[in-house]
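K.L.:
3D, please:
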Amino acid sequence: MIDVQNQKDEREIPLQKAGVKGLRYPIRVLDRAHKIQHTTASADLFVNLPHHFKGTHMSRFVEIFRDYAKDFSMKNFLAMLEKIRENLDAERSFGRVSFPFFIEKKAPVSGQTGMMCYECAYEGSADAEDKSFYVSVEVPVTTVCPCSKAISEYGAHNQRGVVRIRLRGTSFFWLEDIILLAEEAASSGVYSLLKRSDEKFVTERAYDNPRFVEDLVREVYAALKRFPIEPPFTSFSVEAENFESIHNHNAYACAEYDLSSERC
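P.N.:
Sure thing, here's the model as predicted:
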């Protein structure tokens, strides 16, 4: 059969990325409590396309992704990108795969359990000489405003927020540890199931640990610098966004770290 994608293109316009976007597919990821967790991914997979190629072979992205979906570890993600690059005869491949990650979480007093969902993603690129790999995690949290607490005779406004962490590293780590790190930096974590005794505990704990978004970002940043991994994370970013309860806007802060600039 005629392979139209391999025909020559005369326009001499290279494409930085060509491939598939929004591929929904079941995958299995590592889970510390249960070894394996079944979840559903949304995958964006691309290669660069030289100016003389008319198109890329879309079906090959899906075939390769299918082969790695049963063991979608951090290590295998990079192996998948390299396989895509080689199979499609490209100089560079790119990928971002996002998925919900579930953790069974106990309420602090009653011990009742419920499933918490955290949005996670693997993303990276690969060429013949270099590979990059990032892990992203979104963690919902609760914050109590230190200013509101300081100036009010009783009470303080509080709100849900989200911590977004993006890490670059070469060593293995558990997603669960990064999630816990973010929750411990907030006024409180959030839960899917709370009884009245739990609500009292969580409310009072949050009140005793007020945090601005600036505090939250700095606490997470410091904890990531201390994170027991060898070699350490080479770069990361931390964002915090509060969905304010008494303002008609959100509060936001961000900090970035790069090991190479620290050595300069």
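
K.L.:
C-alpha from now on. contacts and neighbour counts both.
P.N.:
Noted.

K.L.:
can you classify Lys149 as helix, strand or coil?
P.N.:
Following DSSP: H, G, I helix; E, B strand; the rest coil, Lys149 is assigned to helix.

K.L.:
run a quick neighbour tally on it.
P.N.:
Applying other C-alpha atoms under 10 Å, we find 17 other residues in the vicinity of Lys149.

K.L.:
what's the nearest residue to it if we skip its chain neighbours?
P.N.:
Ala156 (4.6 Å; C-alpha to C-alpha, 6 or more residues apart in numbering).

K.L.:
residue contacts, that neighbour?
P.N.:
144-146, 148-149, 207 (C-alpha atoms under 8 Å, 6 or more residues apart in numbering).

K.L.:
mind listing the helices for this structure?
P.N.:
Ranges of helices within the chain are 58-68, 74-87, 146-151, 175-185, 196-208, 213-226, 259-263, based on DSSP state H.

K.L.:
please identify which of those is closest to Gly161.
P.N.:
Nearest to Gly161 among these is helix 213-226; the distance by C-alpha to C-alpha comes to 8.8 Å.

K.L.:
what's in contact with that closest one?
P.N.:
Contacting residues not belonging to helix 213-226 are listed as 163, 181-182, 185-186, 232-233, 237-242, 251-255 [C-alpha under 8 Å, 6+ apart].

K.L.:
structure for this one too, so we can compare:
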Amino acid sequence: MSKQLPDVQASEPEVAVGLSQVGVTGVEKLVKLAREDKRPIVLMAEFEVYVDLPQGRKGIDMSRNMEVIDETLEDAVAEPVYRVEEMCGETAERLLEKHDYTTTATVEMEAEFVVQDETPASGRPTQGTVDIVAAATAREGEPTREEIGAHVTGMTVCPCSQQMMSQRASEKLAELGVGEREVREFLEAVPQAGHSQRGHATLTIETTGDPDVDLLDVVDVARDAMSARIYNLAKRPDEDAMTYAAHANAKFVEDCVRSMAEGVVDEFDHLDDDAVVTMKQSNDESIHQHNAHAERVAEFGTLRGEVNGD
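P.N.:
Just a heads-up that it's a prediction; the model follows:
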């Protein structure tokens, strides 16, 4: 008769310090994102799953816990879901129920999502990709908080370098005898060069309950916060349209975050005041070796007050 092996994971650690997150990363699952009257969108999603660990327990028993996590995720993705953040929330709640020693469970998901685009000038259909992110945290005695968002890319133009080029053009046109009014009209009609860069925007919204936040609206707000959208397919008229649009809408990295804030308040005005909005912008600088970054995290009520000047 075999002996019962000791449960080392349940023993007390030598250093009695609790851990806020212990779990697994890199768990891949197929997720079917359901749509009304359309075929579901199939995502290859990667999950990170964590629970907290009290100070009196050595470990979570990684092998058995992985089995619980895998079974829970399998149950969650077995049927099409309409909101990936809700799926994360349900998974976190199930994990909390199955771990009697934990008080918090967190599930995070990231997947590449294909968006259907149309080129800005030639009107040709094309596809682009964005990274969608979803997460949820379940805590004992508290409503589960769910988060949905996206990482997107776009184009920005530096207003400072553009202003210097406009000044150079203005002086040269004046030397050639062009009148001041004509110079002003020309510069308004033909934006001058400025150094451009690829921008990376992140927008997430964290709420409780069912906030009715459409993922595609989140993507649109983030893409439109930069100087211009970019497209995989671009004929010469499209390249001209993108270049003109970006230079006519030059923005600092800080401007992009503020434009994102304005877009969130305009698009999601139904959100509760305690919804948490995270906005980040990073630009790959073209004439510097460093990059530029700006971000803001705020409750929606605060953000709305600032945008509306209350």
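
K.L.:
ok, back up a step: now, which of the contacts of helix 213-226 of structure 1 lie within strands?
P.N.:
The strands, defined by DSSP state E, take in 163, 237-242, 251-255 from the contacts of helix 213-226 of structure 1.

K.L.:
turn these into JSON lines, including neighbour count and distance to Thr203 of structure 1.
P.N.:
Formatted as JSON lines, the entries for these read as follows, by neighbours: other C-alpha atoms under 10 Å; distance: C-alpha to C-alpha, whole Å:
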{"residue": "Val163", "neighbour count": "26", "distance to Thr203 of structure 1": "19"}
{"residue": "Ser237", "neighbour count": "19", "distance to Thr203 of structure 1": "29"}
{"residue": "Val238", "neighbour count": "24", "distance to Thr203 of structure 1": "25"}
{"residue": "Glu239", "neighbour count": "22", "distance to Thr203 of structure 1": "24"}
{"residue": "Ala240", "neighbour count": "28", "distance to Thr203 of structure 1": "20"}
{"residue": "Glu241", "neighbour count": "22", "distance to Thr203 of structure 1": "20"}
{"residue": "Asn242", "neighbour count": "23", "distance to Thr203 of structure 1": "17"}
{"residue": "Ala251", "neighbour count": "15", "distance to Thr203 of structure 1": "21"}
{"residue": "Tyr252", "neighbour count": "17", "distance to Thr203 of structure 1": "22"}
{"residue": "Ala253", "neighbour count": "17", "distance to Thr203 of structure 1": "24"}
{"residue": "Cys254", "neighbour count": "18", "distance to Thr203 of structure 1": "26"}
{"residue": "Ala255", "neighbour count": "15", "distance to Thr203 of structure 1": "28"}
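
K.L.:
dump the residues you listed into CSV; add distance to Glu91 of structure 1 as well.
P.N.:
As requested, those are arranged in CSV below (distance: C-alpha to C-alpha, whole Å):
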residue, distance to Glu91 of structure 1
Val163, 35
Ser237, 28
Val238, 31
Glu239, 33
Ala240, 36
Glu241, 38
Asn242, 41
Ala251, 42
Tyr252, 38
Ala253, 37
Cys254, 34
Ala255, 33
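
K.L.:
quick one: which of the residues you listed is nearest to Asp44 of structure 1?
P.N.:
Ser237 (21.7 Å).

K.L.:
look up how far Val97 of structure 1 lies from that closest one.
P.N.:
18 Å (C-alpha to C-alpha, to the nearest Å).

K.L.:
one more: Val144 of structure 1?
P.N.:
33 Å.

K.L.:
ditto for Asp3 of structure 1
P.N.:
For Asp3 of structure 1, the distance to Val97 of structure 1 - C-alpha to C-alpha - is 29 Å.

K.L.:
of those two, which one has the most company?
P.N.:
Just comparing Asp3 of structure 1 and Val97: by other C-alpha under 10 Å the higher neighbour count belongs to Val97, 22 against 8.

K.L.:
for structure 1, longest strand please?
P.N.:
With DSSP E setting the assignment, residue counts place strand 15-31 as the longest strand in structure 1.

K.L.:
residues touching it, excluding its own?
P.N.:
36-51, 55-58, 61, 69-73, 94, 174.

K.L.:
the contacts of Ala156 of structure 1: which two are farthest apart?
P.N.:
Taking C-alpha to C-alpha as the measure, these span a maximum distance of 10.6 Å, between Ser148 and Tyr207.

K.L.:
which one's more surrounded, those two?
P.N.:
Tyr207 (21 against 15).

K.L.:
for the alignment partner in structure 2 of the more buried one, give me its contacts.
P.N.:
In structure 2, the position corresponding to Tyr207 of structure 1 is occupied by His247, as judged by TM-score structural alignment. Residues in contact with His247 of structure 2 (C-alpha under 8 Å, 6+ apart) are 157, 191-194, 227.

K.L.:
of those residues, which ones are shared with structure 1?
P.N.:
Counting by both residues aligned by TM-score structural alignment, their matches' C-alpha atoms under 8 Å, those that remain in contact in structure 1 are 157, 194, 227.

K.L.:
what is the aligned counterpart of the second one in structure 1?
P.N.:
Meaning Gly194 of structure 2. Counting by TM-score structural alignment, Gly194 of structure 2 corresponds to Ala156 in structure 1.

K.L.:
one more: the first one?
P.N.:
When structure 1 is aligned by TM-score structural alignment, the residue opposite Val157 of structure 2 is Val144.

K.L.:
next: the last one.
P.N.:
Taking TM-score structural alignment for the superposition, Ser227 of structure 2 sits opposite Ser187 in structure 1.
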